[in-house]
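Q: Sequence plus predicted model, see below.
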Amino acid sequence: MSQSTILHQADKQRFVILIDDQQALLEYQIEDEHIDFNRTYVPDALRGRGLAERLVRHGLKWAKAQQLTISASCWYVQKFLR
């Protein structure tokens, strides 16, 4: 499993892991004190490495630290909120 750094690109409202010029993403939208995690994406070449899970766990931890109300319109993120 890659231990690549998770980058928070707040201006683009996303968390990114960059490996070999490819990006795994967790995208979100913030409105007031609410965050909606709305998309995860991992390129085919990077799948099976647990990158989406790392991104989601990191994003949720960050959102909790910001004291945001959390929801997910992304089905994958929803699994972590149950």
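A: Arrived safely. Residues are numbered from 1 along each chain as shown.

Q: C-alpha only now, for contacts and for neighbours.
A: OK.

Q: Just give the closest residue to Q78, not the sequence neighbours.
A: Leaving aside its sequence neighbours, Q78 sits nearest to A72 (CA to CA, 6 or more residues apart in numbering; 5.5 Å).

Q: before we move on, what about I30?
A: Closest to I30 by CA to CA, 6+ apart is D36, at 6.5 Å.

Q: Q23 now?
A: I17 is the one closest to Q23 (CA to CA, 6+ apart), at 5.7 Å.

Q: before we go on, here's another structure to hold up against the first:
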Amino acid sequence: MKRKLLYVLLLTAGTIGSASAQTDQEMLDRIKNEGLERSQVMATAFQLTDVAGPRLANSPGLKRAQDWAVNALKPGAQ
């Protein structure tokens, strides 16, 4: 019984491993292009560090950063 369970687990792990090893090159290219061409990382970092300033607990900087994040993440905001 234990041997059958071990066999099933190994077979399942092998199937999952081989399925995850297969990649969709088109999707990888789209993800890479999104990160390299349309990244907003630097703009977001600028807003949270330079504009909002230090974000200590209950500080005006924290409030500015929170308000900016809420407005930036609203649907349709860009």
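A: Received the coordinates, thanks. From a predicted model like this one, the values you see are computed outputs, not experimental measurements.

Q: Please work out the TM-score for the two chains.
A: Laid over one another, the chains give 0.28 as their TM-score (TM-score structural alignment, normalised by the length of structure 2), with 33 aligned residues with a CA RMSD of 3.4 Å.

Q: I figured H8 of structure 1 hits R14, correct?
A: Yes. H8 of structure 1 is in contact with R14 according to CA atoms under 8 Å; the separation is 6.2 Å.

Q: In a strand, L7 of structure 1, correct?
A: Yes. Counting by DSSP: H, G, I helix; E, B strand; the rest coil, L7 of structure 1 is found in a strand.

Q: so what's it up against?
A: Going by CA atoms under 8 Å, 6 or more residues apart in numbering, L7 of structure 1 touches F15, V16, I17.

Q: thinking again about what came up before, between H8 and R14 of structure 1, which one's more packed in?
A: Legend: neighbour count by other CA atoms under 10 Å for H8 of structure 1 and R14, higher for R14 (20 against 16).

Q: Look up how far L60 of structure 1 lies from the more buried one.
A: R14 of structure 1 sits 12 Å away from L60 of structure 1, going by CA to CA, to the nearest Å.

Q: what's the answer for R39 of structure 1, then?
A: From R39 of structure 1 to L60 of structure 1 the distance is 13 Å (CA to CA).

Q: what does A72 of structure 1 give?
A: Relative to L60 of structure 1, A72 of structure 1 is positioned 10 Å away (CA to CA).

Q: quick one, strands of structure 1?
A: Along structure 1, counting by DSSP state E, strands occupy 6-9, 14-19, 22-31, 34-41, 69-72.

Q: Using a markdown table, lay out those strands together with distance to E53 of structure 1.
A: Shown next, in a markdown table, are the strands of structure 1 (distance: least, CA to CA, whole Å):
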| stretch | distance to E53 of structure 1 |
| --- | --- |
| strand 6-9 | 12 |
| strand 14-19 | 12 |
| strand 22-31 | 10 |
| strand 34-41 | 9 |
| strand 69-72 | 14 |
